[in-house]
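# sequence and predicted structure, then a few things I'm wondering about:
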Amino acid sequence: MTTTTTSSPPDSRAGGTDNNSRERAPRGGGGRGGGGGFGPARIDPEDRAQLAESPVRMARVLQLFRPHRGPLLTVTAIIVGTSVAGLASPFLLREIIDVALPRQDVELLVIMVSLMLAVTVITSLLGVLQTWIASTVGERVMHTLRTRVFEHLQRQSMSFFTRTRSGEVTSRLTNDIGGMQAVVTTTATSIATNVTTVIATAIAMIALSWQLSLFTLLVLPPAIWLTRRVATMRREMTLQQQRRMADLTNQIDEGLSVSGVLLTKTMGAGRASARRFADTSAELVDLALRSELAGRWRMATMSIIFAAIPALIYLVAGLPITGGRLSIGTLIAFATLQGSIFRPLMGLLNVAAQWIASMALFSRIFGYLDTETDVGEPNDPVSVDRTAIRGEVRIADVDYRYPGSETDAVADVDLTVPAGSSLALVGATGSGKSTLASMVARLRDPSRGTVTIDGHDLRTLSAETVADLVGVVTQETYLVHGTIADNLRIAAPDATDDQLWRSLEIAQIDDLVAALPRGLDTVVGARGQRFSGGEQQRLAIARVVLRDPPILVLDEATSALDNSTERRLQAALDSLSRGRTTITIAHRLSTIERADQIAVLDHGRVIELGTDGDLRRRAGSYARLAGATADDEQDRAGTA
């Protein structure tokens, strides 16, 4: 029986994810029922802790398999039928040895041999059918869970992803859900197979000889104990190998990614990185050798046990207590049955560990499904006519506090941005500008107050509607590893090439794309590495243009760029903003000056509001920020 426990990080429940948690190395498999290995499946402390923290109701697990009741009942019937049919072979063998061969009864011999072959063929075919049905059920359950978790995570707010490592999400979607198939195709079916095989075999052994059956009860326990003891050595080596392999994989991911190579080269850390990799690889070599030796001990032990038990059976059969009472055929049939009961018994000893490991998988998966989203979909979303939306944004008495924080990131903000006008948000780093802007795009919901578009509370609109009404351009541009056309059509899957070129023209990057040998079919590379930062930003702007939203949120879209690139990008943003309601976070003085309104934030509160001229005349916080910004721009211009 195989224990399937896969690499999975500590859980992130509804309350959040522990950022200090680390990825767990994949845990090794246990013994196999019905003919596999004999590794002891010990209960993993992390699995036990997982279930103690997040218990799993059996009814919820069964609910997943309810649509597949018919196939599962068929699998159960096949398992029982196969186990019972497999027991016919020893009795047929006894008939051959005790009757057909001594009497030279060719007809009976042919019948018995034919029946033995028929049993083998039938049980093999039933085994194939069982595997196919169980695998089909497992794949379908896995597909259902995978899509449900993916869709649920897509509905999570940005705060969920800022506190959760991407590797944890990936592990949950791939490793943990992938392990669900084994629950059906291996764990559950192996338990059923082992139980039926042990019961049927025990009955058959008693029917053949109760004396030898009693002797088997004395011999098997120490044999099983010795086998598990030796297998423990191999398991420990395997676990250490998996941990070191996880370290090696992590070093490859970090050291040979685009960002990792750049960091190594610029920090001169190549030798140190290579030395760490070599050390980990050397540990793997040592562990592999020790594991191979432990495996040899395991195989030697198994060989001794499988040779010793039949020999002892033959010895006991010749003792006075049983002498003369057993036929040769009965003895051989019993030895065959006795040998076949060893494996399923080993498997049944692992049931507890398998059960807890399987339930821990469900617990981790349900943990994500039960994670409540901070930005939920409305039960009955309001339908709006996009053509009738003017674009007025109202931020009414809004507070926002990050989970776990004791202070508000935004407090008592009350702003109105008339349709088609612009608002600039300025302030020191950490003053709440990006947090406030993110609520306009409903990446977060206010802790108190409302954000509305033309009077519609964003919480009453579907996510698709909000995304259709509000376009966002941030400093962090994300381009998928595909062509330029692929990246643009994320915004409008049905957009024609003419529409793509028009959006590129507005973003002022059409000439660059047209000069490329493959044009729109140019692959942008991992995270858009084929293009410079400014070019990536303009491609992102072109993507927003395709959606043609009435409201724009520009979150420091021109920061960290050189003057020349910033001017080209700002021209693209100006073109994009024309006729739209625009909320801008920027440090560029010209952008701030042109805004219809400027809100100065400090510790999440609006401390000044007005036009550039009004705020300069007040000689307050804005005037000081504007003066500092002007000095910075002059310095940058002087060094450009």
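Sure, I can see it.
# can we go C-alpha only for contacts and neighbour counts from here?
Noted.
# so what's the residue nearest in space to the middle of the chain up against?
For the chain, the residue nearest the mean C-alpha position is L173 (2.5 Å; CA atoms, centre = their mean). By CA atoms under 8 Å, 6 or more residues apart in numbering, the residues touching L173 are R146, V149, F150.
# most neighbours among those, please name it.
V149 (22 neighbours; other CA atoms under 10 Å).
# and the helix or strand that contains it, how far from the chain's centre?
Using DSSP states H and E, V149 maps to helix 106-154. Centroid separation between helix 106-154 and its chain, computed with CA atoms, centre = their mean, to the nearest Å, is 28 Å.
# run through the residues that contact R290.
M237.
# sorry, that was for V375
So V375 contacts R155, Q156, S157, R442, L443, R444, D445, R459 (CA under 8 Å, 6+ apart).
# let's bring in a second one:
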Amino acid sequence: MRSSLRIIWLLQKEEPLAFWGGLILAFIPAIAGIALMAVSGYFITATALAGLSAGAIVYSTSAASNSIRLYAFMRIFGRYVERVITHDATFRFLANLRSGVFRGLVAREGNGTSSQRSATALSRVVSDVDQLDGLFLRLVVPLSSATIITGLTLVILWDYSPMASIALGAVQAAGLTVLARSGGHRQKAQARKLNTARDALRVRVSDLVRGRRDLSVFGGLEQQRLSALKAVNQLDEVQEQNELTEMRNQAVISTMSQVMVAVTFLFAAYSYQQGQMELQHIALFAFVALALPELLISLANSAGSWSKMSGAADRVRSLLTSGQDSEALQSARSGSEAPVFEAGKDALSLKDIRFAYTPKAAAILEGVDLALPTGSRTVIIGPSGAGKSTLAAIVARLQTPQNGSVQIGGVELNCLAEDKLRAALTVVGQRTQIFHSTIAENLRIAREDASDADLWEALSHAGLKELVESRQEKLETRLGEGGLGLSGGEGRRLALARAYLRDPEIWVADELTEGLDHATADTVLASFRAMTRGKTVLMVSHRASELECADRVLVLEDGKLTEVTLPLSDEIKDRLRDD
């Protein structure tokens, strides 16, 4: 509940006018609906009594008919305006909320605390954020309307018959209680089962689609298909239980509405017998008793989603909390100065860096010091798992050390604005993300305003110009998912072209030629060296060829950095790959 209230408070804080304006406007169609039923009942009864009295009672239908038309118009127009305002505010809020959620997801991934598969985590996050549109539209708005309008109606009817008013209030309160219980622990557990079943289906279908070739080759296709079908059946069972719960809620509310009419009619009739009200007011009470449960029906239709929204709010709030530090930091960085790279001064400086993936885990970096003068080329080598890639990630602010200081151009990394950091430093490595888009759009990720001439220049420096020119659509050539249409080396060089467009002062290369054959690796290295001439370079490597032209070589082992003399000894060379 706290998480749900927190999300609602954030919406109210970001969209106060639309939030409160939407609530107020939501009262108009609800009040108009009840007034329409009440006036209609009164009109029908008064007209009938006037007819039965053979002229003894004179009743003007003009005022009543005008009121009915007015309330009908208010109901239709008020509902339309309320939907426009509340939905617009909700969608704008969700758009902003996604930024915070994805920031938290990135922070959690960066800290190594996420155990979900990326596809599952992304699908869950998208589903959770979409689910939260119901907090305002299907919870706050109808619940506020039901509570306030019921209270106002009972106060007005109290003057006619206190007993009938109490009966209406008691039955309405009972309905709210039933709906509140529908979001209890049992329903939350059911919602968790639903999420688990959906995740299982996504994972198994994803494995079936992505691994269909190997499954076919090794005879596991049928087994995986049956596993996916089993997940479908489990999801169907959980969804059926949820639908039964929702139908049960609606049946209870419908039954209570009938009970409300009967009880109200009895008390109103008793009040008439005691001379406390006129005969036509009995119909007024009966029709109001018919209209009030409509407020609960809108709640009943979404009551089955309350537990889902509550669970989604818990997970979203957790992600928002994970991303709060980086968000607050980003706000603090907005006025930071750009780093200055002067010859002879350190472009990059690390002091007493300590890093461990979890508080209980052993530190993989302990007391690391490193200084890279402007224009220098430094290569870090070491055994697999020593923490070389982690060190590169810390420099790029993709990981946060538990202790120590990182400075870029004399500015603390934690005080450097995001845009200024990314303009000063870029990372290229073995994991190259090529998007399902055109070559031009893949390049303009680095610089949105880059002209076609800029793109061709970057491709030329990366050694890809001739390849792209040979394609029929050239820069508009569409690449498949994961860079389908390019070889591994071509994808690596496209990443270099993207980095070149940023023209950073500091280049961090993490296993740049890993997984490439000797000839392709030499081509990629040649492009990299040409691009980084005169720049500050930090390379993480296992290959002897990547150490050429290095000013310094450092060995990372047992959490410490040790500089080795050049030329390299045979002992150090034996640790490297000849290819």
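Received, thanks. Because the structure is predicted, anything quoted here is derived from the model rather than measured.
# just to revisit the earlier point, among the contacts of V375 of the first structure, which one lies nearest to G482 of the first structure?
R155 (24.4 Å; CA to CA).
# hmm, that closest one is touching E372, no?
No: judged on CA atoms under 8 Å, R155 of the first structure makes no contact with E372 at a distance of 9.5 Å.
# related to what we said a few turns ago, report the secondary structure state of the residue nearest to the centre of the first structure.
helix (DSSP: H, G, I helix; E, B strand; the rest coil).
# how much space separates it from L331 of the first structure?
53 Å (CA to CA, to the nearest Å).
# can you check T174 of the first structure too?
Note on T174 of the first structure: its distance to L331 of the first structure, by CA to CA, is 50 Å.
# and these two? which has more neighbours close in?
The neighbour comparison of T174 of the first structure against L331 (other CA under 10 Å) goes to L331, with 20 against 16.
# hang on, the more buried one is in a strand, isn't it?
No: counting by three-state DSSP, L331 of the first structure is not part of a strand but helix.
# so what's it up against?
Counting by CA under 8 Å, 6+ apart, L331 of the first structure has contacts Y314, A317.
# try 10 Å this time
Applying CA atoms under 10 Å, 6 or more residues apart in numbering to L331 of the first structure gives the contacts P90, R94, L208, S209, L212, P310, I313, Y314, A317, L337.
# for those residues, work out which two are farthest apart.
P90 and A317 (17.1 Å).
# circling back: the very next helix or strand once past the helix holding V149 of the first structure - contacts with which helices or strands?
Following helix 106-154 of the first structure in sequence order, the next helix or strand is helix 158-162 (DSSP H and E). For helix 158-162 of the first structure, the elements it packs on are helix 106-154, judged by 3 or more CA pairs under 10 Å, 6 or more residues apart in numbering; DSSP states H and E.
# E505 of the second structure -> the first structure?
Taking TM-score structural alignment for the superposition, E505 of the second structure sits opposite P550 in the first structure.
# grab the nearest non-local neighbour of its match.
R580 (5.2 Å; CA to CA, 6 or more residues apart in numbering).
# and what of Q430 of the second structure?
Among residues not flanking Q430 of the second structure along the chain, L512 sits closest, at 5.1 Å (CA to CA, 6+ apart).
# what is the burial count for L475 of the second structure?
Counted with other CA under 10 Å, the neighbours of L475 of the second structure add up to 19.
# an error on my part: the question was meant for M112 of the first structure.
20.
# same question, Y80 of the second structure
Number of residues near Y80 of the second structure (other CA under 10 Å) recorded here: 14.
# what's the answer for the one 4 residues further on, then?
For V84 of the second structure, the neighbour count with other CA under 10 Å is 12.
# what's the answer for E337 of the second structure, then?
With other CA under 10 Å as criterion, E337 of the second structure counts 12.
# list the contacts for it?
Counting by CA under 10 Å, 6+ apart, E337 of the second structure makes contact with V411, C415, L416, A417, K420.
# now stretch 525-535 of the second structure: which residue numbers in the first structure?
Counting by TM-score structural alignment, stretch 525-535 of the second structure corresponds to residues 570-580.
# and that stretch, what's buried?
Neighbour counts using 16 or more other CA atoms under 10 Å place Q570, A572, L573, L576, S577, R580 of stretch 570-580 of the first structure among the buried residues.
# make a markdown table from these and add distance to W225 of the first structure to it.
Shown next, in a markdown table, are those (distance: CA to CA, whole Å):
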| residue | distance to W225 of the first structure |
| --- | --- |
| Q570 | 75 |
| A572 | 74 |
| L573 | 73 |
| L576 | 74 |
| S577 | 75 |
| R580 | 76 |
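# before we move on, the earlier item: so the residue nearest to P550 of the first structure makes contact with I389?
No: when contacts are counted by CA atoms under 10 Å, R580 of the first structure is not listed as touching I389 (11.0 Å).
# joint contacts of the two?
Contacts common to R580 of the first structure and I389, judged by CA under 10 Å, 6+ apart, are A419, P549, P550, I551.
# and the last one, how far is that from T452 of the first structure?
Meaning I551 of the first structure. 12 Å.
# where along the second structure do the strands fall?
346-355, 365-373, 377-381, 403-408, 411-412, 425-429, 506-510, 536-540, 552-557, 560-564 (DSSP state E).
# out of those, the one nearest R315 of the second structure is which?
strand 346-355 (26.8 Å).
# and that closest one, what does it pack against?
Applying 3+ CA pairs under 10 Å, 6+ apart, one finds that strand 346-355 of the second structure makes contact with strand 365-373, helix 388-395, strand 403-408, strand 411-412, strand 536-540.
# need the winner for burial among these.
Across those, averaging neighbours per residue (mean count of other CA atoms under 10 Å) puts strand 536-540 on top, at a mean of 24.
# isn't A313 of the second structure up against V101?
No: counting by CA under 10 Å, A313 of the second structure stays clear of V101, with 11.1 Å between them.
# what is in contact with the two at once?
D128, V129, L319.
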